[in-house]
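In: here you go, sequence then predicted model.
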Amino acid sequence: MVWTLADAKALLAVIDGIGAEGLAPADYKPAALRAAIAAGEGDALNEVASKSFAWLAEDLRDGRTPMSARVQWFAVDKDVDVNPTDAIMARALDSHDIAGTLAALAPTYPDYAVLKDALARTPRADAKTRALIRANMDRWRWFSRDLGEYYLMTNVPEFQLRLVRRDKIVRTYKTIVGKPGKTATPQLAEEVENVVFNPTWTVPQSIVVGEGLGAKYLNNPAKAKRDGYVVTTLPDGMVVVVQQPGPNNSLGMVKIDMPNPHAIYLHDTPARGLFNTVSRAYSHGCVRTERALELGMMLAMLKAGKTPEEVTAISQSGKYTKVPLTSPMPVYIGYFTMAKDINGQLITWPDIYQRDGAVLASFAQPRQPKTGQRTIDEKVEAIAAPGL
């Protein structure tokens, strides 16, 4: 790429002021760029300016935090595909609007702007608060810049799910998320494909075999029927236990299906009293959702063309019914320890999964070059038990 002195000076000005975006000017080699500008146009300036611009664009688009510091991060950010670095740089140089092109990479979700304002108001002496703000600003960059017209967004530490249209909250629902440890809820960006009314629940083999449920029901078919389970022995000897639809089903009255390797989804629960507790980290990873039936019915109307009468009849039938969405509904599971709550107040939440430390530590170190890795290397473990 060919850089004019004017464009290079504009880039240097952006770098010098990038602290307002929660990034560190030193990461983008301002001294080397300043020296190249002083030496004049030519190959040296082109190389230095292109490198500084690319690093800055990557961090604004994808986040500065290296993948190794994103604990349980499995949400693929598509921005690099739709807006590659070379194309961003070409646009900036063609238009000679370096600052505007880079500013356009910022997340559109309103929380990012709120955090940016909070950073500007926080005294430099309050290094701890500023570091937490910067970390949570960066978490918004990990997701795609544009989340869609309609989408679901849940912030795990807040224990809340939002139904959002054009970045404005339409409905909110309390959630119950995974217990800390092996059953912590991962961070995902998926799509709801089906709403399942009156779901069945296939009991995991860890319970069927490990806890002896299969043997118990095989020895007492009448009890299995009374308890609402169907037990089947496959030709290879494997025992399958399926809980039938009903008020006591572990998934409640509705399952909001978003296929992913972790078997994480949103669902109802018969244990609704737990929504009245404050810190709701009780599940085996899935997100139990307050008023899930209301949410499922709304999705069926918005995204599957069902009428209120149709979804009411389906939900009250007591029969397993899968309603495919005609257009997918994006769903994002994030982890923000500082963000706006559902009432619009900037709040700090407890770091229930201890995920802040790695992000904060990465910001205290020099910037790492991007590797092209899209998710973390942690082993994917499917979590099938609702954890009642």
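Out: Yep, it's here.
In: make it CA atoms for all contacts and neighbour counts henceforth
Out: Noted.
In: grab the nearest non-local neighbour of G305.
Out: Leaving aside its chain neighbours, G305 sits nearest to T326 (7.8 Å; criterion: Cα to Cα, 6 or more residues apart in numbering).
In: any idea which helix is longest in the chain?
Out: Counting residues, the longest helix found in the chain (DSSP state H) is helix 43-62.
In: now do the buried residues in the very next helix or strand once past it.
Out: Heading C-terminal from helix 43-62, the first helix or strand you meet, by DSSP states H and E, is helix 79-82. For helix 79-82, a neighbour-count test (16 or more other Cα atoms under 10 Å) marks D79 as buried.
In: just checking, what packs against helix 79-82?
Out: Contacts defined by 3 or more Cα pairs under 8 Å, 6 or more residues apart in numbering; DSSP states H and E place helix 79-82 against helix 43-62.
In: mind listing the helices in the protein by residue range?
Out: 5-16, 30-39, 43-62, 79-82, 85-95, 98-103, 110-121, 127-142, 205-208, 213-218, 221-227, 292-304, 308-316, 356-363.
In: nearest to D268, out of the ones you listed?
Out: helix 292-304 (5.1 Å; Cα to Cα).
In: by contact count, what packs against the longest helix of the chain?
Out: Using 3+ Cα pairs under 8 Å, 6+ apart: helix 43-62 touches helix 5-16, helix 30-39, helix 79-82, helix 85-95, helix 127-142.
In: list the buried residues in the last one.
Out: By that I understand helix 127-142. Buried residues in helix 127-142 (16+ other Cα under 10 Å): 129-142.
In: kindly report the same for stretch 324-338.
Out: 324-325, 328-338.
In: so which residues make contact with that stretch?
Out: Surrounding stretch 324-338, the residues in contact under the criterion Cα atoms under 8 Å, 6 or more residues apart in numbering are 132-133, 136, 139, 147-148, 150-157, 186-195, 258, 299-300, 303-305, 346-351, 356.
In: try 7 Å
Out: Residues from elsewhere that reach stretch 324-338 (Cα atoms under 7 Å, 6 or more residues apart in numbering): 133, 136, 150-157, 187-195, 300, 303-304, 346-351.
In: next up, a structure to set beside the first:
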Amino acid sequence: MTITTRFNLLGGIALLTTSLAAQAQGPAAPQDILPSTAAPKSTTPAPAPATPVAAPVAIPAAPAQPLVQQWNVADAKVLLAAIEKIGDDGLIPADYQPQALRDAIAAGKGDALDRAASTSFAWLVEDLRDGRAPMSARKQWFVIDPDADRMPTAALMTRALDTHDINGVLADLAPTHPDYARLKKELAATPKAETKKRALIRANMDRWRWLARDLGKQYLITNVPEMQLRLTVNDKIIRTYRTIVGKPGKTATPQLAEIVEGVIFNPTWTVPQSIVKGEGLGARLLANPASARAQGYKVTRGANGFVSVVQQPGANNSLGLIKLDMPNPHAIFLHDTPNRNLFNQDSRALSHGCIRTERALEMAITMAIIGGGASAEEAVAISKSKEYTRVPMVKQVPVYITYFTMAQDINGKLATFNDLYARDAPVLASFEKPRQANRARRTDEKVVEIVDDLQT
């Protein structure tokens, strides 16, 4: 890194962090929607934005039959009106038993009304809060949505009935990200005859409901089909970076919500055995020690014949100059690459699954600063040291690896993106089938550990 480059980078980072600080003083993130009878919040200092990492314990499906609460006719009529207009949010009125609710309203206050209204309300809450598509339609979707725990159905029903604000409670379930409102507006403007476009809009609105309603104050979010990464503060884009994502097939990038726990400068790369043995790299390097040294590989063969290959820090390292440490079972992370020329390609589905990031050093230094682990000067010095260094994130930042085929692009224009991994079809098909009750909250797809290397 030249002196000029160093100071240009520092200047850019200084401006960026100033902007981040200013943006962070904006409006507070919306609070969890809890009933007025909820226990007081702890006075313990709040942690970093809600951790979207999957819990290690299994999460049971919601009960098939919701709790029944007492409804009056006036509140039930408001609920019925909300159901009749729920198509505005890309959902299907018939899913929520409007005729059964009409009949119960006509019969007046009593057990039948309580059962019908409670069922309709609970199912409507589940779909607005958690998404309508079942897990079987969410291919490679490993995000655990925390909203059902933060906003329990029974508590929402109690609040709606206590305040007689059915519409307000339902409206507050909408994702806060501006893309959701943008898609809703587009759905309203799209003629009913344009069935394919309307179906695609509905599917992508539903994908927003699969995520946490509030993504946090500061986060990284990448849309795999768009092949772009955003650094976002209060849902406003601060920086964008082109990305290289997984090739279709076995190395397709899965969808995750994880936490950056550290920034690794000058990383080493322990080559997976699928490449060392499966692709013959170990044998080739053992046969040509000079080539191994030139590429920065340290090759070790144990007494039992096991070959390990570790690429040392350097310009040729497959991970480039940095990686973000975001532990997850898939071994997916964001990192640099020595093949930066590939960012100039329009189609960048080239990796073994990890997210290679344009201007990764700038991103890493920014993460180290906003995470409280290092100053800009310290981070630049560490990056120049050529030594493996992990800078911990005191303030952890969420990373969302998403999959939207219709969304606002980095210029704020609504756009459609190539369905790289053919993940639209099962979502679209699920909307053509009856609503599935008692849905699981966790996918039963197997975790596939993804690896990345210098191929292409």
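Out: Noted; the coordinates are in hand. The structure displayed is predicted, hence computed values, not measured ones.
In: ok so, going back, which of the helices of structure 1 sits closest to Q72 of structure 1?
Out: When the helices of structure 1 are compared (using Cα to Cα), the closest one is helix 356-363, at 11.5 Å.
In: name the residues of the closest one that come out as buried.
Out: Residues 356, 358-360, 362-363 are the ones in helix 356-363 of structure 1 that count as buried (16+ other Cα under 10 Å).
In: select the longest helix from structure 2.
Out: Under DSSP H, the helix in structure 2 containing the largest number of residues is helix 3-24.
In: what range in structure 1 does that helix sit on?
Out: Per TM-score structural alignment, helix 3-24 of structure 2 has no counterpart in structure 1.
In: quick check: closest non-adjacent residue to D89 of structure 2.
Out: In space, D89 of structure 2 is closest to K184, 6.2 Å off (Cα to Cα, 6+ apart).
In: the one you found matches what in structure 1?
Out: By TM-score structural alignment, K184 of structure 2 lines up with K116.
In: test my guess that that match contacts E21.
Out: Yes - the pair K116 of structure 1 / E21 is scored as a contact, 6.4 Å apart, by Cα atoms under 7 Å.
In: kindly provide the distance from whatever residue of structure 1 lines up with P93 of structure 2 to Q368 of structure 1.
Out: Correspondence of P93 of structure 2 to structure 1, assessed by TM-score structural alignment: P25. Distance from P25 of structure 1 to Q368 of structure 1, counting by Cα to Cα, to the nearest Å: 14 Å.
In: so these two - more neighbours on which side?
Out: P25 (17 against 14; other Cα atoms under 10 Å).
In: using a markdown table, please lay out the buried residues of stretch 324-338 of structure 1 together with distance to E378 of structure 1.
Out: Putting the buried residues of stretch 324-338 of structure 1 into a markdown table (distance: Cα to Cα, whole Å) gives the following:
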| residue | distance to E378 of structure 1 |
| --- | --- |
| P324 | 31 |
| L325 | 31 |
| P328 | 27 |
| M329 | 26 |
| P330 | 23 |
| V331 | 21 |
| Y332 | 19 |
| I333 | 17 |
| G334 | 17 |
| Y335 | 17 |
| F336 | 20 |
| T337 | 22 |
| M338 | 25 |
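In: can you tell me which of those residues lies closest to D81 of structure 1?
Out: P330 (17.7 Å).
In: residue in structure 2 matching the closest one?
Out: P330 of structure 1 maps onto P398 in structure 2, by TM-score structural alignment.
In: now its match. Nearest residue, chain neighbours left out?
Out: I259 (4.4 Å).
In: that neighbour -> structure 1?
Out: Residue-level alignment of I259 of structure 2 against structure 1, with TM-score structural alignment as criterion, gives E191.
In: what sits against that match?
Out: So E191 of structure 1 contacts 258, 328-331 (Cα under 7 Å, 6+ apart).
In: go with 10 Å
Out: 151-152, 257-260, 327-332 (Cα atoms under 10 Å, 6 or more residues apart in numbering).
In: follow-up on the earlier one: mutual contacts of K116 and E21 of structure 1, please.
Out: In contact with both K116 of structure 1 and E21: 134, 137, using Cα under 10 Å, 6+ apart.
In: show me what S279 of structure 1 aligns to in structure 2.
Out: In structure 2, S279 of structure 1 lands on S347 (TM-score structural alignment).
In: any idea how far that match lies from G246 of structure 2?
Out: 11 Å.
In: can you list residues touching both of these two?
Out: In contact with both S347 of structure 2 and G246: M227, using Cα under 10 Å, 6+ apart.
In: who's more crowded, these two?
Out: Set S347 of structure 2 next to G246 and count neighbours by other Cα under 10 Å: G246 wins out with 26 against 14.
In: touching, the more buried one and L334? I think so.
Out: No - if you go by Cα atoms under 10 Å, G246 of structure 2 and L334 don't touch, sitting 11.9 Å apart.
In: shared neighbours of those two, anything?
Out: Common neighbours of G246 of structure 2 and L334 (Cα under 10 Å, 6+ apart) are 354-356.
In: nearest to V307 of structure 2 among those?
Out: Using Cα to Cα, these come closest to V307 of structure 2 at C354, 23.8 Å.
In: residue contacts, the closest one?
Out: Here C354 of structure 2 is in contact with 243-247, 251-254, 319, 330-335, 450-453 (Cα under 10 Å, 6+ apart).
In: do R272 of structure 1 as well
Out: Per Cα under 10 Å, 6+ apart, neighbours of R272 of structure 1: 176, 252, 288-291.
In: farthest pair within these?
Out: Taking Cα to Cα, no two of these sit farther apart than I176 and G252, at 13.5 Å.
In: which neighbours do these two share?
Out: With Cα under 10 Å, 6+ apart as the test, I176 of structure 1 and G252 both reach 267, 269, 272, 288-289.
In: quick one: the longest strand anywhere in structure 2 to structure 1 mean distance?
Out: Criterion DSSP state E: the longest strand present in structure 2 is strand 389-402. Compared with structure 1 after fitting, strand 389-402 of structure 2 deviates on average by 0.8 Å (mean Cα distance after the TM-score superposition for structure 1).
In: repeat that for stretch 116-123 of structure 2.
Out: Using mean Cα distance after the TM-score superposition for structure 1, the mean distance for stretch 116-123 of structure 2 is 0.4 Å.
In: so how far is A100 of structure 2 from the residue located most distally from the centre of structure 2?
Out: Centroid-distance maximum for structure 2: A107 at 45.4 Å, with Cα atoms, centre = their mean. Using Cα to Cα, we find A107 of structure 2 at a distance of 11 Å from A100 of structure 2.
In: please enumerate the shared neighbours of these two.
Out: Shared contacts of A107 of structure 2 and A100, defined by Cα under 10 Å, 6+ apart, are found at L113.
In: I'm done for today, thanks for sticking with me.
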